[in-house]
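Novice: Only the shape, not the letters, is given here:
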């Protein structure tokens, strides 16, 4: 069938768009990363402050994106915004990084997390199929991870309504389950003295390092600028857990009344998730001691040394006993499956937009008879599955986090550029608090990037290398076009 007979259908309402924002954000991070932050900061107050900063940064960025979404309610979202402000090369580098690492890497990581928690119910998933040397093993879990990606991709090729239903059902389920965990956690936790103990000397920060070889714990007190540096370095954990909110902009061409509904969904989705994340961390601090013994029981290990960093599972165990492990595993399976549904649905639209600009494989710019970019979805699926096989998706995500922050900075600064270049352009929604809030976001995020350059130079440098590798690929596509 010819392309002319098909076009992206506006069939997603405000609730659907909001569920994509919230559902794409909530994966497995909230159940794990507080453990890393506890070791980096060692202070209940500073942990909550870091989550609050994360939420405010995310919401301020979302509110700023609303202006761009209203101006350009087209498939591709952030890719389109960057192109209008900076040109084709910079927008391609963003799309290149999203395809090679950001979107597909997150899909792979979330799928593997889904499979790993499925192994709680089906231990056979942990069995190795084959090994290469002493460092690589291909397991049944990786097979299940790839199967889940293929399944969700197939469902999404059958029309946006199928993806919408899955997203709404799974997002609703995990929101209800998370609120239940928070309510019961706070109720039980506040009947003990754990919370008050955690907030004794609550501003006293310290970095804790456990050496497994010698079984020794080293504690270093943090003061002054060292605290700022520690927050700047560890906030990458909470920012990663709060990422992917911008995915709803990729599917702008399929949202009803996008000039109103995209800004509203960005605000509502990020607000809901910010509240949930802060309450979840308060529940953790009410149920588990912040400090702990690396070789202790679930409670004795505390948040800092939760078994396999699974602070969510430890909290569930306090609430429900041993069955809590299975309940939490089920919750994370629901959470990650729903998260990937949104990521897969959205990502294909970005690559479709790139293909329409002749900056991606031509076939990815075609729609099937369900009016969805089927080939773009399958290309995304194949690369994500290869990352699952490689086992290197985690490293790649670390490298790309810095680059992702840089593209957020570029996009927000693009508001200022377009206000100057196109002062008379239609802006149904204007960035909240402009110019103060966008400037504040730029300053704080630039500070985080600078801190990462200082404290994690290798990974940030490799992130920039991944972006730079897209330059010759861009010129290859341009020459191919000619």
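Specialist: Arrived safely, thanks for sending. Everything quoted here is computed from the prediction, not taken from an experiment.

Novice: C-alpha only now, for contacts and for neighbours.
Specialist: Fine.

Novice: And for stretch 139-154, what's in contact with it?
Specialist: Residues outside stretch 139-154 that contact it (CA atoms under 8 Å, 6 or more residues apart in numbering): 107-108, 111-116, 119, 124-130, 337, 340-341, 344-345, 377-378, 381, 384-385, 388-389.

Novice: Narrow those residues to those that are buried.
Specialist: Taking 16 or more other CA atoms under 10 Å as the criterion, what is buried in the contacts of stretch 139-154 is 107-108, 111-116, 119, 125-126, 337, 340-341, 344-345, 377-378, 381, 384-385, 388-389.

Novice: Next up, a structure to set beside the first:
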């Protein structure tokens, strides 16, 4: 293996990075979470507020990470940030959590949702859902076997493609909807938990994925400038889009009807507004949206595997760090993620896995948020990007992270113990790997 050429290529520009941020965030969440957010918020006004608040928390987090990422523009993202801030052990655990649990589970969940829509679209039985999901993962994985330009181009295409049905839903709801988006209450109060916090938590699941662009820092042409701009503009665009979709949906479909329809709300809206053929077209757009999200995650997670393997932090690091001579793509790392995601999809419930992963990754988000105060004191070099309204923006990000952690602990303490245990198991594995390579931790 030619170690001198075993490096990733810096070829991603601002528009590619921006499309990856938007494409990675906008997937199934906004289309499938409307009913659950409304159910917990108990009114249309509070549901809209929940989406806005979730977006603001995410934007504060993005502004905080943007300053940190601009000072550490390397492949690996959160894994590298945590290591530089808190040492090798914490950094390894951040990377281990993402490559073994969080990444594969999120990919499996998105592919699972996409397969449900695809099977319904073609009138196939539920037995086809796992095969369709596996095919989708393999297809997107194959795209990312080539140069990162191919995956980025696919991300741009799918991002543009997903904006078409989104624009259609927003326009039809805002201009042809007959309901007042504000002030609608739920008649079946007993169905709702009555917890506004849980409603906001549900929206945060929909916003998650924005930080994955940081994993591509080593492949951007000018990461110190591109990374902060892509994160800030990307999250801001998604916040506006999510708010408009929620308002449009509530104007076109009454709140109680949204609760009754559940995950079928968007399809009902499309079919009612545009007819049977129009509904099919919107469904295709949503499927494209999910493919784009799948692609964004398939681009980013193998880069964490690659970054860890380059440091001999994983078993079989020699193979996992391999990149193709021409396209500079981490193909073995991509295969690794594909296999784990497929296994999780076949043997586990991806929905619960992804929910628990949000808790786990927010532990490391919080560490990163606190890291901005450490860098301000220890790093005397000029900052390529400074978080505005410091220290209030990172404080809001920290409070939002604590909110996520407390909410999830209350909702699923057993699952939390399980996932914390999976993260801790990484420590003896790191010890054995380092012993094999004759290295110290």
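Specialist: In hand now; what should we look at? Just so we're clear, the structure is a prediction, and the values are computed from it rather than from any experiment.

Novice: re the thing from before, so which of the buried ones among the contacts of stretch 139-154 of the first structure sit within strands?
Specialist: Under the assignment DSSP state E, those contribute nothing to strands.

Novice: Restricted to helices, list the contacts of stretch 139-154 of the first structure.
Specialist: If you go by DSSP state H, the contacts of stretch 139-154 of the first structure have 107-108, 111-116, 337, 340-341, 344-345, 377-378, 381, 384-385, 388-389 in helices.

Novice: Where do the strands of the first structure begin and end?
Specialist: For the first structure, the strands defined by DSSP E cover 128-132, 136-139, 205-211, 216-222.

Novice: so who does residue 210 of the second structure touch?
Specialist: Residue 210 of the second structure makes contacts with 21-22, 24-25, 62, 231, 234-235, as judged by CA under 8 Å, 6+ apart.

Novice: go again using 10 Å as the cut-off
Specialist: By CA atoms under 10 Å, 6 or more residues apart in numbering, the contact list for residue 210 of the second structure reads 20-26, 58-59, 61-62, 230-232, 234-235, 238, 296.

Novice: Distance of it relative to residue 142 of the second structure?
Specialist: Between residue 210 of the second structure and residue 142 of the second structure the computed distance is 23 Å (CA to CA, to the nearest Å).

Novice: pretty sure residue 400 of the first structure is in contact with residue 459, am I right?
Specialist: Yes: taking contacts as CA atoms under 10 Å, residue 400 of the first structure lies within contact range of residue 459: 8.2 Å.

Novice: between the two, who's got more neighbours?
Specialist: More crowded of residue 400 of the first structure and residue 459, by other CA atoms under 10 Å: residue 400, with 27 against 20.

Novice: Just give me the match in the first structure for residue 239 of the second structure.
Specialist: Residue 239 of the second structure maps onto residue 274 in the first structure, with residues paired by TM-score structural alignment.

Novice: if we can go back for a sec, so for residue 400 and residue 459 of the first structure, which residues contact both of them?
Specialist: With CA under 10 Å, 6+ apart, residue 400 of the first structure and residue 459 have common neighbours residue 465.

Novice: on that earlier part again, for residue 387 of the first structure, see how far away the match of residue 239 of the second structure is.
Specialist: Per CA to CA, residue 274 of the first structure is found 29 Å from residue 387 of the first structure.

Novice: How about the match of residue 239 of the second structure, nearest residue that isn't a chain neighbour?
Specialist: Distance criterion CA to CA, 6 or more residues apart in numbering; nearest residue to residue 274 of the first structure, sequence neighbours excluded, is residue 55 at 5.0 Å.

Novice: Cool, thanks, talk later.
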